[in-house]
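# pasting the structure only:
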């Protein structure tokens, strides 16, 4: 199987590349090579036709930036990709990475199934939802994998786990780490498990949307404490009471992952504690210092 992988130089894209390269011919398309937010349908169709893929995996997108960048990459990009793929390789399989942010606020404490109402809070979630709707509504053989909160080695420094790692490195073994509110609960999944889900989705008939998550809501405070334990941190983690606006509207999320289990035979295998240990071990920052030094 020949697979074109868009966004191969991103964090999740790198894991997907490693997974797929084990037994497939993968054509990586790093960031900056093809900008879906500005590329025309005709130009992209020509590129895809020349590559003759059996499948396309779209890991490209943005998590931050201005409105034009978010809408271009996350909403326009998938729509352009679907149109170009329909023209160039209409029988190719398309796997697109969506986001738990597409669901938004949760009524009560019920796990989210794929047919749960979508009410994204903020432009990022809204732009991701628009892109996922473009994929799910296309005539292609396509699936959206709605990835919940990914955490593991190499996590971006802009993510909460990435920021916590930086704070722990800077505080030293006995210092103080100050952070925003850690009261929300999220459903975490390791990027290696995400990559396995992508690989499985390439070769099976599936529903249009599948949740990819650990399947349990974990207090964010537990993530902070898990990283502190992995770091051998003996100091204090102090919450300022602030935090991302999204946490004020979405204080709890948990996925129902039974559909992914039925369609793919997939479930998350890497425990959160291992993801956090590997994240800390993967970060090459300076060794923790004692406050007395």
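Cool, the structure landed. What you see is a predicted model; the values in this text were computed from it and never measured. Numbering: from 1, shown residues only.

# going forward, measure contacts and count neighbours with C-alpha atoms only.
OK.

# how about the strands in this protein?
In the chain, the segments counted as strands under DSSP state E are 2-6, 25-29, 55-58, 93-99, 141-147, 149-150, 176-179, 185-189, 209-212, 217-219, 236-239.

# adding another structure so you can compare the two:
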């Protein structure tokens, strides 16, 4: 996801349903950043190393069962495990249909979480479909985009799908019912408005849209995008602003701890939190929802992390732990 939103507030008032939470998060980040500095000094374990939300005539599709690997997002795209694509043709993915696995037992039994893997590996083959405009409440915007990629061609859409599947595994082990807006089981999309509708239809307790940024080299770190207060057209986020902020704060704190990554050095004033009013996936949501940009794919240092399977597992754990913390109060 390229960070090109026309309207954002990089340092909004930090409120949530629990006033002390803000203080806790503020206290957490310096300690976590100190840990990050130590982590940078000793090195990480494991292997080295924009945004749009298809609304079509069909009902929103959700899936949480594993699917075959999707076609690569470009001829030079890497596999989801970080290795280079071998160039062998892959069968096209079928149109998705709603599916889910039985919820297990655990502390999150009865909770529903929707994970939204940003973009789709097949979007680049369907530019006409994803280029059409859809209503995002405040105005109209393109259905979706192809997303960004690393300089070596590892596609954001492959990254987001891999991390989302890892998150699903962690949360299902906690007993949650987890649904993905797409699981490599459709040729393109969904559009931003349909992505929001999926979370709404499921009455999700939390929704997280997973992305990686496409900013300039030298811009590093993660940031969590929160919904601003919007009341226009079909958009009304007023009821979800506070719980979404709490969700975002908890994810940010846990992401620092799990990955050792620092908050963005180019947006968010060091907090790792940014508020935006121009994203349809947030504007049209009626349930708590945030986006997370896990790093900048165009920066060589962040690229080394994003292309590491071991680091992606840490990212999935950090996001999952933030969701668990939010859901358990």
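Alright, I've got the coordinates. Bear in mind the structure is a predicted one, so any value in this text is a computation, not a measurement.

# After superposition, what is the TM-score?
The pair, once superposed, lands on a TM-score of 0.32 when counted by TM-score structural alignment, normalised by the length of structure 1; 147 aligned residues with a CA RMSD of 6.1 Å.

# related to what we said a few turns ago, in a markdown table: the strands of structure 1, plus distance to residue 246 of structure 1.
Supplementary listing: these in a markdown table, determined by distance: least, CA to CA, whole Å:
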| stretch | distance to residue 246 of structure 1 |
| --- | --- |
| strand 2-6 | 28 |
| strand 25-29 | 31 |
| strand 55-58 | 25 |
| strand 93-99 | 14 |
| strand 141-147 | 17 |
| strand 149-150 | 13 |
| strand 176-179 | 15 |
| strand 185-189 | 12 |
| strand 209-212 | 20 |
| strand 217-219 | 15 |
| strand 236-239 | 17 |
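
# wait, which of those is closest to residue 197 of structure 1?
strand 209-212 (7.4 Å; CA to CA).

# Output the contacting helices and strands for that closest one.
Helices and strands touching strand 209-212 of structure 1, by 3 or more CA pairs under 8 Å, 6 or more residues apart in numbering; DSSP states H and E, are strand 141-147, helix 258-264.

# Pick the most buried one from those.
strand 141-147 (a mean of 25; mean count of other CA atoms under 10 Å).

# what about residue 124 of structure 1, distance to residue 239 of structure 1?
As judged by CA to CA, to the nearest Å, residue 124 of structure 1 and residue 239 of structure 1 stand 25 Å apart.

# neighbour-wise, which of the two wins?
Comparing residue 124 of structure 1 with residue 239 by other CA atoms under 10 Å, the one with more neighbours is residue 124, at 22 against 15.

# Residue 70 is in contact with the more buried one, correct?
Yes - between residue 124 of structure 1 and residue 70 there is a contact under CA atoms under 8 Å: 6.5 Å.

# As a check, name the ranges of all strands in the stretch 201-329 of structure 2.
Ranges of strands in the stretch 201-329 of structure 2, per DSSP state E, counting those that start in this stretch, are 206-213, 223-227, 231-232, 235-236, 273-276, 289-296.

# Tell me which of those strands lies nearest to residue 168 of structure 2.
strand 206-213 (11.2 Å).

# Quick one: list the elements packing against that closest one.
Applying 3+ CA pairs under 8 Å, 6+ apart, one finds that strand 206-213 of structure 2 makes contact with strand 112-117, helix 156-173, strand 289-296.

# Make a markdown table from the strands of the stretch 201-329 of structure 2 and add mean neighbour count and distance to residue 172 of structure 2 to it.
Output for these, formatted as a markdown table (neighbours: other CA atoms under 10 Å; distance: least, CA to CA, whole Å):
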| stretch | mean neighbour count | distance to residue 172 of structure 2 |
| --- | --- | --- |
| strand 206-213 | 29 | 14 |
| strand 223-227 | 29 | 23 |
| strand 231-232 | 13 | 34 |
| strand 235-236 | 20 | 30 |
| strand 273-276 | 23 | 27 |
| strand 289-296 | 28 | 19 |
